[in-house]
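Undergrad: next one to model:
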Amino acid sequence: MSSEERVKIPWSSTAFQTVLACSLIGVMGVPLISPILPELRGVFGISDTQAGLIITAYTLPGVLLTPFIGFLSDHFGRRPVVLPLLFLFGLTGAAIGFAPPFEVVLLLRLLQGVGASGLMVLAITLIGDLYDGAQRHAVIGVNGSAIGIGAATYPLIGGALASVGWNVPFAFFGVSLVVGVVALFSLTEPSIDSPPSFRTYADRLTSAALMPQALGLWVAAFFTFFLFYGGILTTLSLLLSDVYGLAAGEIGLLFSMVSLANATMASQYGRVSQFLPAKQLVALGFVGFGVSLLGVWVATTPVAIGTMLICFGLGFGVVMPSLDTTTAGLVSGQLRASMLGVLTSMLWLGQTVGPVVFTGVAQNAFDSAVAGYRFLLMFWGAGAVVGGLSVFAYLALKTGATAHHSEMS
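TA: Reported below is the predicted structural model:
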């Protein structure tokens, strides 16, 4: 098989189209409404911290349920799991638009988070099932690029719909119902080996999840979404509203810079991955995160902030495909969904903790929330740069030492 055939993207495949749709829906839940978080404070009469709970309630189920959803998928198949998730996501998300009490909003977001918790992990699982080698890298890159394009579009859509009414963006979640109906008739079940007994399965999964090379992936996944959801989608949204007086549509436009840069970088991941190992790409990605946060900290205009957000998107575009491909390749198909479930659980944990930590610390440990947000951008930005450079240097030295040892042998 030629190199071109190995990396061919199966655009006409209904399975591949379903993968992209699941990924796009899985990433919709926060970017679509992040530009209207400041407006929701007035709608429901809530504080910054309570506004952050709208995100936290959505992300919390993923922390606890994603590995379990991976287990169900490994045992009962991909199709019987993904279809109910699509319908649950759409129904509960759209219901928020009917302006229930804030406590009910949090409950609906919790249920919507249950629906979202498995969609992205099942998308990557299907890619692992259906493709391998260079084609798997290329398809994961395209999937990441589609996520980036979607995430770039969602803030714009959310901001534009919010100009009609605060509740209109929530109606957009109903698109998941359409995808669910289409998948009901078009998605076929991939062939995987029969799973072992539960005890054997649990033992194998525990051993795989605790491998040293896996532990580093979990840590990187957590901090990637901790910084993105806490530092960018929550903190920066509030700063742009309170300090610069930007409306939801303008905030959405700035946030799209992250996702467009992510989409551009992820689309080239198949090529980029040929130059450096995945772990070193992750380290460089964190340097990009740190440079972006520090740049936002010192920026004095919305235009400058938008420019610095591009750095975050570029880092995101190499970190996420690297984490996905490495995790998918660690184990066989029998454990793939569960291992990707653990990875996604760490992502959800970062999503859940980030907004609470950033808003909670800023409001309670500083004289003003704005001063707290600025300090946290500086603190975590510096930490990401130092940490990323340190890990990159360590891995480079380790790789060099291994190569030298091989030559001597």
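Undergrad: use CA for all of it now, contacts and neighbours both
TA: Will do.
Undergrad: helices or strands next to the longest helix along the chain in the packing?
TA: Longest helix in the chain, counting residues (DSSP state H): helix 369-408. Here helix 369-408 touches helix 278-298, helix 333-364, going by 3 or more CA pairs under 8 Å, 6 or more residues apart in numbering; DSSP states H and E.
Undergrad: one more, so I can put them side by side:
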Amino acid sequence: MENKVSRWCLISMASIPLVMTLGNSMLIPVLPIFEKKVGITSFQSSTIITSYSLAAILLIPIAGYLSDRFGRKIVILPSLILAFIGGIIAGFASWKIDDPFLWIIIGRIFQGVGAAGATPIILPLVGDLYKNNDEKTSSCLGIIETSNTFGKVLSPILGALFAAFLWFLPFFSISFFSLISIVLVFFFIKVPKDSEQNSKPLKQFIKKTKEILKKEGKWLYPVFLLGAYTMLILFAVLFFMSDILEKTHDIYGVKKGFVLAIPLFNLCVASFITGKKIKGDTATMKKVIVVGLITASFGVVFVGYASDNIALLLLVTSILGAAIGAMLPTLDAMITEGIEKEERGTITSFYSSSRFIGVAAGPPIMSLLMKEYLNVSYITGGVLGVILTLFVLKFIKP
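TA: I've put the predicted structure just below:
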């Protein structure tokens, strides 16, 4: 079946994480603008990111079950439509309502529900399309994760550019990008007939999931923790940088977007190269994760200390970005290739939920700690990374 996957099918799959990443990361550089325009605190502005992620966390496992039971595409399309509606709600409220904060959060929740049923389902879909070919699965997952990380590179630039025209334009742009993805998925993703899902009652599904977690939990739980850790560190650092670039370095607007894109570009390049190199080899995957974790653990410690020197800050965050970028496609491949097709959607959904936990927690934690406990928080992040490295060495066996 892998030979029949068209280039447009691959582009369509890659568009989903790209759109969903833009839907969240694009708002980070413009949060200070939202604070001024809407009259909200730094913590409240962080909830614009968190509300999206919390909705996704709660609903991703349900979406995974539904995709296993009824099919991937049947879940993905309505989810993209919800993301489209969420952007319209948040954008229209910002445009027309005097106190739009509540409606912005409602719109963001709609988008989070959409994200829950779109991005996580791509991982098992790739496994379905390239079944029994781990090398092509790894390569395709590398492209998918690169699309995700490329979205992170574009996000600060596009977010700042749109907000320079109208401060609420980023919300409407999310709907526009979602519409493009809807069209691509509808016309170009063709799920093979032998990949259609078997209907499984909920009780049987829960029982089977418990069995998998009991059998494979030793290596799955560390992978889930790694998903949460990488996104926690990444979004905490991005939130901090968005704030510090304005307050300490007087860098605003599109210029700030380009500066934020530098470490994210390194993340994107590392993700693409790693996806090409791992080729379904679990021993190589483990080495990549260990090296990436050690690098990230040491790198994150110095973010606060480097914050007064822009060149040093970009060097440290670029190294951190490359380390995280190398780990992401490796974790994707490990999850997708390590679980049988029938339960793949469910288990990858737990992994995706863990990543969204990190996304949700990063900005609000940083908003609360960066004034008084900045370096302590980053040192704690480094210590957590070292502990996770020990977990990986002990529990993930090639």
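Undergrad: overlay them and tell me the TM-score.
TA: Here the TM-score for the pair of chains, by TM-score structural alignment, normalised by the length of the second structure, is 0.88; 382 aligned residues with a CA RMSD of 2.4 Å.
Undergrad: hang on, the earlier thing: just how off-centre is the longest helix of the first structure within its chain?
TA: Averaging C-alpha positions (CA atoms, centre = their mean, to the nearest Å) puts helix 369-408 of the first structure 21 Å from its chain's average.
Undergrad: what are the buried residues along that helix?
TA: Using 16 or more other CA atoms under 10 Å as the test for burial, helix 369-408 of the first structure gives 369-370, 372-374, 376-378, 380-385, 387-389, 391-392, 395.
Undergrad: export the helices and strands packed on helix 369-408 of the first structure to a markdown table and tack on mean neighbour count and distance to Val175 of the first structure?
TA: As requested, these are exported to a markdown table (neighbours: other CA atoms under 10 Å; distance: least, CA to CA, whole Å):
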| stretch | mean neighbour count | distance to Val175 of the first structure |
| --- | --- | --- |
| helix 278-298 | 24 | 31 |
| helix 333-364 | 25 | 22 |
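Undergrad: so which of these is nearest Gly62 of the first structure?
TA: helix 333-364 (5.3 Å; CA to CA).
Undergrad: next, the angle from the closest one to helix 369-408.
TA: 140 degrees (axes from the mean of the first three to the mean of the last three CA atoms, to 10 degrees).
Undergrad: okay, the angle between the lengthiest helix in the second structure and helix 374-395?
TA: Ranked by number of residues, the top helix in the second structure under DSSP H is helix 202-247. Angle, helix 202-247 of the second structure to helix 374-395, by the same axes, to 10 degrees: 140 degrees.
Undergrad: what does Ser176 of the first structure correspond to in the second structure?
TA: Using TM-score structural alignment, the partner of Ser176 of the first structure in the second structure is Ser178.
Undergrad: in which helix or strand does that match reside?
TA: helix 169-188 (DSSP states H and E).
Undergrad: tally of neighbours for the counterpart of Leu82 of the second structure in the first structure?
TA: Counting by TM-score structural alignment, Leu82 of the second structure corresponds to Leu88 in the first structure. By other CA atoms under 10 Å, the residues close to Leu88 of the first structure number 20.
Undergrad: picking that back up, helix or strand next in line after the longest helix of the second structure, which one?
TA: Helix 202-247 of the second structure is succeeded, C-terminally, by helix 253-278 (DSSP H and E).
Undergrad: now do stretch 39-49 of the first structure: everything it contacts.
TA: Ala51, Pro101, Phe102, Trp166, Leu238, Ala248, Val356, Thr359, Gly360 (CA atoms under 8 Å, 6 or more residues apart in numbering).
Undergrad: relative to Ala283 of the first structure, which of those residues is nearest.
TA: Of these, the one sitting nearest to Ala283 of the first structure (CA to CA) turns out to be Val356, at 25.3 Å.
Undergrad: give the contact list for the closest one.
TA: Taking CA under 8 Å, 6+ apart as the test, what Val356 of the first structure contacts is Thr49, Gly52, Leu53, Thr56, Gly230.
Undergrad: mind doing that once more with 7 Å?
TA: Contacts for Val356 of the first structure (CA atoms under 7 Å, 6 or more residues apart in numbering) come out as Thr49, Gly52.
Undergrad: what distance do you get for it to Leu126 of the first structure?
TA: Val356 of the first structure sits 33 Å away from Leu126 of the first structure, going by CA to CA, to the nearest Å.
Undergrad: over to Val361 of the first structure?
TA: Applying CA to CA to Val361 of the first structure and Leu126 of the first structure gives a distance of 39 Å.
Undergrad: repeat for Leu253 of the first structure
TA: Taken as CA to CA, the span from Leu253 of the first structure to Leu126 of the first structure is 32 Å.
Undergrad: which of the helices and strands packed on helix 369-408 of the first structure sits closest to Glu407 of the first structure?
TA: Once those are compared by CA to CA, helix 278-298 is nearest, at 22.0 Å.
Undergrad: and the aligned residue in the second structure for Glu250 of the first structure, how many neighbours does it have?
TA: Alignment note: Glu250 of the first structure maps to Lys255 in the second structure; criterion TM-score structural alignment. Lys255 of the second structure: 15 surrounding residues under other CA under 10 Å.
Undergrad: Throw the contacts of stretch 39-49 of the first structure into CSV and include distance to Pro277 of the first structure, thanks.
TA: Below are the contacts of stretch 39-49 of the first structure laid out as CSV (distance: CA to CA, whole Å):
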residue, distance to Pro277 of the first structure
Ala51, 39
Pro101, 49
Phe102, 46
Trp166, 45
Leu238, 37
Ala248, 39
Val356, 34
Thr359, 36
Gly360, 37
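Undergrad: need the counterpart of Phe188 of the second structure in the first structure.
TA: For Phe188 of the second structure, the residue aligned by TM-score structural alignment is Ser186.
Undergrad: tally of neighbours for the aligned partner of Ile33 of the first structure in the second structure?
TA: Alignment note (TM-score structural alignment): Ile33 of the first structure maps to Leu27 of the second structure. The local packing of Leu27 of the second structure (other CA under 10 Å) involves 25 other residues.
Undergrad: contacting residues around the match of Ser176 of the first structure?
TA: When contacts are counted by CA under 7 Å, 6+ apart, Ser178 of the second structure touches Val19, Leu80, Ala83, Phe84.
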